[in-house]
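>>> Model the following, please.
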Amino acid sequence: MGIIAWIIVGLVAGWLAHIILGGRGGLFGNLAVGLIGAIVAGAILPRLNIMIRPDFIGNLISATIGAVVFLFIWRAIRRA
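So this is what the prediction gives:
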């Protein structure tokens, strides 16, 4: 998948994580959360033996799961 596709996946995944967990976030914040979420999902999901289809929708689902996990941990750390 090309860089443009990863940016689109990151934006959508960050936006979905924002919708799921609530809070505020702009375009760049959502992009950052989505891209970090994709990295988190890439590290966590294979270790849990969770395999998601290797297409655009599968990447979006993985990145969204990772973004939600990242945002949840990030917010927990910031509140402490």
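
>>> all contacts plus neighbour counts: C-alpha atoms, from now on.
OK.

>>> Next up, the contacts around Arg53.
Applying Cα atoms under 8 Å, 6 or more residues apart in numbering, we find Arg53 in contact with Asn59.

>>> Scan the chain for its longest helix.
Among the elements of type helix in the chain, defined by DSSP state H, the one spanning the most residues is helix 56-79.

>>> Buried ones in that one, by neighbour count?
When burial is assessed from 16 or more other Cα atoms under 10 Å, helix 56-79 yields the following buried residues: 59-68, 70-71.

>>> compare with the first, here's sequence two:
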Amino acid sequence: MGWLWAIIVGFVLGFIAKAIIPGKQHSPLWLVVLLGTIGGLVGNAIASAFGVRYTHGIDWSRHVFQVVAAVVLVAVGESVYKAVKGRPVER
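Okay, the predicted model is just below:
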């Protein structure tokens, strides 16, 4: 059940990241969800390193780390995706 929640959170984080990044992105849904999921895991690791992964109440600092990691990964993933796929042909 933990993986299912990780994918759901990755979906949400990926779309928050896409909303924060300026301009139009061309990444497919599967890539956004994958990078959002990885961003959530990286954010948890960073929060653990800072000792703020588990706090009383809502873990706002952990969520901030997750969103920042997801934004960075989605932005980098978008650049790599554009470089690999090339520019889409406009008709």
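
>>> what TM-score do we get after superposing?
Here the TM-score of the superposed chains, computed with TM-score structural alignment, normalised by the length of structure 1 as the reference length, equals 0.64; 76 aligned residues with a Cα RMSD of 3.3 Å.

>>> for the buried residues of helix 56-79 of structure 1, which one is nearest Asn49 of structure 1?
Within the set of the buried residues of helix 56-79 of structure 1, Ser62 lies nearest Asn49 of structure 1; the separation is 12.8 Å, counting by Cα to Cα.

>>> And the closest residue to the closest one other than its chain neighbours, how close does it get to Ala63 of structure 1?
The spatial neighbour of Ser62 of structure 1 that comes closest, neighbours along the chain excluded (Cα to Cα, 6 or more residues apart in numbering), is Ala41 at 5.7 Å. Here the criterion is Cα to Cα, to the nearest Å. By it, Ala41 of structure 1 lies 6 Å from Ala63 of structure 1.

>>> cool, Arg79 of structure 1 as well?
With distances taken as Cα to Cα, Arg79 of structure 1 is found 24 Å from Ala63 of structure 1.

>>> what does Leu45 of structure 1 give?
Distance from Leu45 of structure 1 to Ala63 of structure 1, by Cα to Cα: 10 Å.

>>> What of Asn49 of structure 1?
Between Asn49 of structure 1 and Ala63 of structure 1 the computed distance is 16 Å (Cα to Cα).

>>> One more: Gly37 of structure 1?
Gly37 of structure 1 is 5 Å from Ala63 of structure 1, where distance means Cα to Cα.

>>> same thing with Trp74 of structure 1?
The span separating Trp74 of structure 1 from Ala63 of structure 1 equals 16 Å under the rule Cα to Cα.

>>> The residue nearest to Ser62 of structure 1: what's it in contact with?
Neighbouring residues of Ala41 of structure 1 by Cα under 8 Å, 6+ apart: 62-63, 65-67.

>>> Identify the residue of structure 2 aligned to it.
Under the alignment by TM-score structural alignment, Ala41 of structure 1 pairs with Gly43 in structure 2.
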